[in-house]
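Participant: this is the structure alone, sequence omitted:
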């Protein structure tokens, strides 16, 4: 059985999302004591503070899954030089009502992929600012601003040979980060 359960938040709802593929593929680079579960965020209503006292079942589910995890992995797209709205919506829901955040103290890693040459650098920086406010120790190095090119994934959907060493090093550091902060 896995010793460390990691909740994965993919900041894209698209069926063939590069970031969903990346989240699935990078999880395979982790040691066997780590398990990864991609959490559903597409069914959350738009955040409205009026609903804090009576949160939707989908919000309660999300908060419980986050609380049960030893750490978080955010794999995000970048839309119009920013964090996707669906990701911010999920973050806002799980942080409320005030004083009842599911995020507090949970260690996190951030990465993302895009066809653009700077990957998801700006979305990741915005996300890191929000995670800092939420009191989530977030791994700073190595950063992973991944440009989607032929060969990023192999035919089986795994990380391709040209990116494997870099992403394995990223995962090794992430594992150490989680072990340190989840202790």
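Facilitator: Great, that's in hand. In this text the structure is predicted, and so the values were computed from the model without any measurement.
Participant: C-alpha only now, for contacts and for neighbours.
Facilitator: Will do.
Participant: you'd agree residue 126 is up against residue 83?
Facilitator: Yes - if you go by C-alpha atoms under 8 Å, residue 126 and residue 83 touch, sitting 6.5 Å apart.
Participant: more neighbours: those two, which one.
Facilitator: Between residue 126 and residue 83, counting by other C-alpha atoms under 10 Å, residue 83 is the more crowded of the two (22 against 14).
Participant: can you pull the contacts of the residue lying closest to that one once chain neighbours are set aside?
Facilitator: Closest residue in space to residue 83, ignoring its immediate chain neighbours: residue 123 at 4.4 Å, by C-alpha to C-alpha, 6 or more residues apart in numbering. By C-alpha atoms under 8 Å, 6 or more residues apart in numbering, the residues touching residue 123 are 76-79, 81-84.
Participant: likewise for residue 101?
Facilitator: By C-alpha under 8 Å, 6+ apart, the neighbours of residue 101 are 94-95, 134.
Participant: between these, which is nearest residue 182?
Facilitator: Of all the contacts of residue 101, residue 134 has the smallest distance to residue 182: 16.3 Å, by C-alpha to C-alpha.
Participant: want to compare, so here's the second one:
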């Protein structure tokens, strides 16, 4: 069975370290695992029930929901902005949470990792992202944690792919998330 993981990057900046981490995850995914970067989160309108209607969900929001609905797991790359996750990522989670109890995140294994320029690697933002994803119905894998502090200096002259420690930890996180997705799929098959 092939496992598809959708990567959601909480930074809209093209050269962000979290985007670079997502691109690295794509390259390091083990055989049988595909990591797909979901583009366009910055174009998803702010969640509003008035525009979340059956015959008129905005195209960008519908594409996000469809990508996550067809994925086996979700990998959130979370920068820290002012002590919490970015509005871009929080908005994506809000769209994925609806309809409540049956949103695209419902029951999906979710892991939260990322880099930040701060000394703690964005752990506050990661905690908030885990809480939001869990509230949205995701099956957050609490023991997959990877926070890279001081990313501005750490990646000043090197891509995350070329940082052996980062590459090893990231590959491990992707592999463990894929295993969780495989277990979830097997449990669903047995239940049927």
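Facilitator: Now that the structure is in, tell me what you want to look at. Source: prediction; values computed, not measured.
Participant: follow-up on the earlier one: PyMOL command for the buried members of the contacts of residue 123 of structure 1?
Facilitator: Selection of buried members from these for PyMOL, criterion 16 or more other C-alpha atoms under 10 Å:
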select buried, resi 76+77+78+82+83+84
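Participant: return the residue of structure 2 aligned against the residue nearest to residue 83 of structure 1.
Facilitator: Taking TM-score structural alignment for the superposition, residue 123 of structure 1 sits opposite residue 125 in structure 2.
Participant: average gap between the helix or strand harbouring its match and structure 1?
Facilitator: If you go by DSSP states H and E, residue 125 of structure 2 is part of helix 123-135. Once the two models are superposed, helix 123-135 of structure 2 sits on average 0.8 Å from its counterpart in structure 1 (mean C-alpha distance after the TM-score superposition for structure 1).
Participant: how far off centre is that helix?
Facilitator: 11 Å (C-alpha atoms, centre = their mean, to the nearest Å).
Participant: for structure 1, which helix is longest?
Facilitator: Once structure 1 is assigned using DSSP state H, the helix that runs over the most residues is helix 161-182.
Participant: mean shift between that helix and structure 2?
Facilitator: Averaged out, helix 161-182 of structure 1 is 2.7 Å away (mean C-alpha distance after the TM-score superposition for structure 1).
Participant: elements contacting that helix?
Facilitator: Judged by 3 or more C-alpha pairs under 8 Å, 6 or more residues apart in numbering; DSSP states H and E, the packing partners of helix 161-182 of structure 1 are helix 18-27.
Participant: next helix or strand past the helix it packs on?
Facilitator: Immediately after helix 18-27 of structure 1, counting by DSSP H and E, sits strand 34-38.
Participant: can you tell me what sits against that following strand?
Facilitator: With contacts defined as C-alpha under 8 Å, 6+ apart, strand 34-38 of structure 1 is touched by 2-10, 27.
Participant: swap in 6 Å and give it another go.
Facilitator: Under the contact criterion C-alpha atoms under 6 Å, 6 or more residues apart in numbering, strand 34-38 of structure 1 has outside partners 2, 4-9.
Participant: now do stretch 143-155 of structure 2
Facilitator: 113-121.
Participant: mind doing that once more with 7 Å?
Facilitator: 111-123, 173 (C-alpha atoms under 7 Å, 6 or more residues apart in numbering).
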